[in-house]
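Q: Quick one: sequence and predicted model below, then my questions.
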Amino acid sequence: MKKINLTPPSLAAFSLLIGLMFAGIAIASDSHDAPAPAATATPASKPKAVSGSADDEMSKALMNKISKGSGDIVIRTGDLPAGTAAAEAKTAEAKPKAAAKMNKSSEKEAADAHGVHWSYIDGPGGPENWGNLSKDNLACLKGKTQSPININVDRAVKAELPPIEFLYRPSSLSIVDNGHTVMVNYGEGSNLIVDGRQYRLVQFHFHKPSEEAINGERTDMVVHLVHQHHDGSLAVVGVLMSTKNSPVARKFWFGDEPAKGNPLIQTLWNNIPLVKNKTEMPGVMIDVNQMLPSDRSYFTYMGSLTTPPCSENVLWFVMKNPISVSEDQVKNFDRIYPMNARPLQPKGDRLIKETKGN
């Protein structure tokens, strides 16, 4: 037998040749694992363990495609071992599912909040939940000087209060049913002056029954006249409306004469738009002075808006004497808004002042 001497260069070449032979065997093989000795073949019924990362398995599948000469090289999940495909699918789905699970509650709450609008009816949008509908409404829930309140006459401080100067002038009617009440946007040039501060009349709107209570009793309706100072602060005048004549308006000792309708109220009701949230300007002139009582004595306190966002630091003036409206006028508003008054809020330690001697 002839002895072969392998020099280092020959040995390197021989090693490369052996490596290529085994590489050819690996490429030709249809298995993703290293070939096993013939004597210890793995039974077909026993599933093969998947080893290595998903990238290793993808490389082996690619080599298998090349060895078969299958044309365009496209790796599909079907080309990968079952364990690898499942593992990759599980990994791909894990993050979205986890994120969806984490955000499920917050998304539901957001959807509920955006889908529910505030109202006066008990439920998700009711007064007890106004503060939960938006972060802008937190004052409705956590405010300490909220309106409306019950005015206990016996607990009000009698004081020499400055008279309210109502410098109102006629305005062209601009009226809208905003889905919560009937509101009139008033023209510029009408102002209220009290204690040296001037507020411009911006708009007025109605509630049924009156939101304010006097000694625990609410009247049939109330009109809120909303004013704004040039610094942005607000002053609201509440004029109570009643179908019962005041004692000074009674003409017969044996009974009450039915209250007459208010002419301005009738003009407004005649021009309520047929479509909600659509402002109508019918070319009619109105004078808000027609909704002021002849006796201008009042209660005053610090409170808030009575609708969301329930902003506080609002200066309130509640006229002590109501104006008269007819039952038909109240019934007509009732046909649109049977009840649009916020529940009474805690008075707390707030001070209520009352015009002295009235």
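A: Happy to help now that I have it.
Q: contacts, neighbours, all on C-alpha from now
A: Noted.
Q: Give me the buried stretch members for the lengthiest helix in the chain, please.
A: Across the chain, the longest stretch assigned as helix under DSSP state H is helix 82-115. Residues 84-85, 113 are the ones in helix 82-115 that count as buried (16 or more other CA atoms under 10 Å).
Q: Export those as CSV, with columns for distance to Gly261.
A: Listed next are the buried residues of helix 82-115 as CSV, based on distance: CA to CA, whole Å:
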residue, distance to Gly261
Thr84, 83
Ala85, 81
Ala113, 41
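Q: and the comparison structure, right after this:
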Amino acid sequence: MRVLGGISLAVLCLVVFAAEETVAVDNYEPHEVTPDHMDQTGEHDGQYYYASKHPDQDAGDATERMGEVNRSRGSPGQTGKHDGQYYYTSKRSDQDAGSATEGMDESLTGVSHSSGRTDQTGEDYDQYATFASRTSESVGSPLIGNRLLCPDVGKTCFRYNRNSRLRPECWAGLDSHILIDGPGDREFPLNSCCDPSGNFQSPINIHATRRLERSRDSLKYDQDEVEGYLQNNGVYYKYVVSGRKPILTGAPNQEGVGYFLDSVHFHIGKRGDRRQTEHLIYGKSYSAEAHIVHHRQDYEDLEAASAHPDGLLVISVMFELRNENSNTYNHIFKHFEEVRRYTASDFDNVCTLENRRLAALELAGIINPEEECVNAVSYHQTDNCGLMKSEPGCGEHITGIKVNPRFLLPNIPRYYYYEGGLTSPPCSEAVLWLVGERPKMISQSTVDLLYQMETRIRKTELGDYGNLRPLQKRRGRSIRHIQFE
């Protein structure tokens, strides 16, 4: 790993990032599920979903040739409007069953989302960095085969605020002066795997085939109790296994291979938004989402595993609002109040430089300005508050929390399986995802504590902007619906 200097750094500074254009949200409208829609959405539960006003146009998209990625560049479609979105189209409707909802992100939740930008000449630019063409010849791509694989060797300050210069649309360019050793004796920028043109990005809107596979394997851990500590790392509450790590077996296509349980962390949306989970299941959001993170047992640790296509296994557990919490998760939830405040030192906070800048803007009377993406530099001093590899030194933490890992999983072993990536930088496409079909319980008081968590950005709580990455394109990936033993 090295840092760009001289001409290379100057070249990076010339990158053009472009003006936001809001997706035409009015192409989609909420409707309550009725019996007429049950064949498309499943059981009627009174939830609101989003459907296109132009089904004929959506159906037309599916007739284009397999693998083609089209972008409208000013020419109106049947709606008469240019929406600047990418659509991945396939001749096989069962393979891309969710094409009508892919890439809408906040359109699914009634919130506008940035897409393309144009300069003064009217030419349309891709907002996301294509680093190999903008830096020196020594800089390559993290693409290995058809995947973007970025080992997590750095810690980056990023944000979820859609006005910020560090928002999700900017992640691929953050800390791009840090180069990582890649294939072919070439190097690539630290977070370039966050480029949404990747084939295996996450999260997504789950649309699986209707056929339910029945696996002869069962998902099971080799021990019934683990001990760990709970911390607030400024991005989410995180439970980290500190003792012996149990091994999970039974993952699809991984016969004879186990995955170590490393941690559990939690995601939630902005207060008042309809979307409150990273993944959607047939367009539906739940009240919160947990990610149970594992790394393959024959890789040294999470960082090493994140550079391999099957290196990580993440089980997604949805939560539905009820009067009480799930019993096992309550062992973790009941300590949220104790770590709600972000108590890590400035030395441990990678966002210290950003916080100083925001304080200066506030003194000038500038609050939450709309900003262009920049190749910002993080304040990387320690690993204490890293997202992948973290230490108890990230502020106050609660130790000695014991849980049975088996009861962290959904009660009914039915999952949606697909291959994807991490949902936060470095966004490495190294994750086997198992998204649980059935939710567990969470109380309103626990949801409130999620919203009230102080983040590593000054004067910001988690509920102000949430910690959900925009929905990513499915790009022809198959999604299997599996019931384990």
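A: The structure has been received and is ready for your questions. Nothing here was measured: the structure is a model prediction, and the numbers come from that model.
Q: coming back round to it: of all the buried residues of helix 82-115 of structure 1, which comes closest to Glu128 of structure 1?
A: Ala113 (14.0 Å; CA to CA).
Q: Identify each of the helices in the stretch 301-450 of structure 2 and give its residue range.
A: 302-305, 327-333, 352-363, 444-451 (DSSP state H, counting those that start in this stretch).
Q: Most tightly packed of those helices?
A: Neighbour counts (mean count of other CA atoms under 10 Å) averaged over each of those peak at helix 302-305, with a mean of 21.
Q: returning to what we had before: for the longest helix of structure 1, the distance to its chain's centre please.
A: Centroid displacement of helix 82-115 of structure 1 relative to its chain, using CA atoms, centre = their mean, to the nearest Å, is 25 Å.
Q: Show me what that helix is packed against.
A: helix 54-68, helix 130-133 (3 or more CA pairs under 8 Å, 6 or more residues apart in numbering; DSSP states H and E).
Q: what's the most buried one of those helices?
A: helix 130-133 comes out most buried of these by mean count of other CA under 10 Å, with a mean of 22.
Q: Would you mind pulling up the elements that it packs against?
A: Using 3+ CA pairs under 8 Å, 6+ apart: helix 130-133 of structure 1 touches helix 82-115, helix 138-142.
Q: and for the last one, what are the contacting residues?
A: When you say that, I think you mean helix 138-142 of structure 1. 128-132, 146, 308-312 (CA atoms under 8 Å, 6 or more residues apart in numbering).
Q: do that again at 7 Å, thanks
A: Contact partners of helix 138-142 of structure 1, identified using CA atoms under 7 Å, 6 or more residues apart in numbering, comprise 130-131, 308-311.
Q: Redo those as TSV? Include distance to Val325 of structure 1.
A: TSV is the format used below for the contacts of helix 138-142 of structure 1 (distance: CA to CA, whole Å):
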residue	distance to Val325 of structure 1
Trp130	31
Gly131	34
Pro308	28
Pro309	30
Cys310	28
Ser311	30
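Q: what's the closest of these to Asn215 of structure 1?
A: Distances from Asn215 of structure 1 to those, taken by CA to CA, are shortest for Cys310, at 23.5 Å.
Q: tell me the contacts of the closest one?
A: 137, 139-140, 304.
Q: Would you mind finding the match for it in structure 2?
A: Taking TM-score structural alignment for the superposition, Cys310 of structure 1 sits opposite Cys427 in structure 2.
Q: which non-adjacent residue is nearest its match?
A: In space, and not counting its chain neighbours, Cys427 of structure 2 is closest to Cys194: 4.9 Å by CA to CA, 6 or more residues apart in numbering.
Q: For that neighbour, give its distance to Arg296 of structure 2.
A: Counting by CA to CA, to the nearest Å, the separation of Cys194 of structure 2 from Arg296 of structure 2 is 22 Å.
Q: So which of the two has more stuff around it?
A: Cys194 (31 against 24; other CA atoms under 10 Å).
Q: which residue lines up with the more buried one in structure 1?
A: So, by TM-score structural alignment, Cys194 of structure 2 is matched to Cys140.
Q: In structure 1, what residue corresponds to Ser285 of structure 2?
A: Aligned by TM-score structural alignment, Ser285 of structure 2 pairs with Arg218 of structure 1.
Q: Quick check, its match in contact with Ser210.
A: Yes: taking contacts as CA atoms under 7 Å, Arg218 of structure 1 lies within contact range of Ser210: 5.5 Å.
Q: Look at those two and report which has more neighbours.
A: Comparing Arg218 of structure 1 with Ser210 by neighbour count (other CA under 10 Å), the higher total belongs to Ser210, at 26 against 18.
Q: my guess is the more buried one contacts Thr219, does it?
A: Yes: with contact defined as CA under 7 Å, Ser210 of structure 1 reaches Thr219; the gap is 5.3 Å.
Q: Between the two, which contacts overlap?
A: Joint contacts of Ser210 of structure 1 and Thr219 (CA under 7 Å, 6+ apart) are Leu240.
Q: Please report the separation between the first and final residues of stretch 330-339 of structure 2.
A: 15 Å.
Q: Where in structure 1 does stretch 474-481 of structure 2 fall?
A: So stretch 474-481 of structure 2 sits over residues 347-354 in structure 1, by TM-score structural alignment.
Q: chain center to that stretch: distance?
A: 31 Å.
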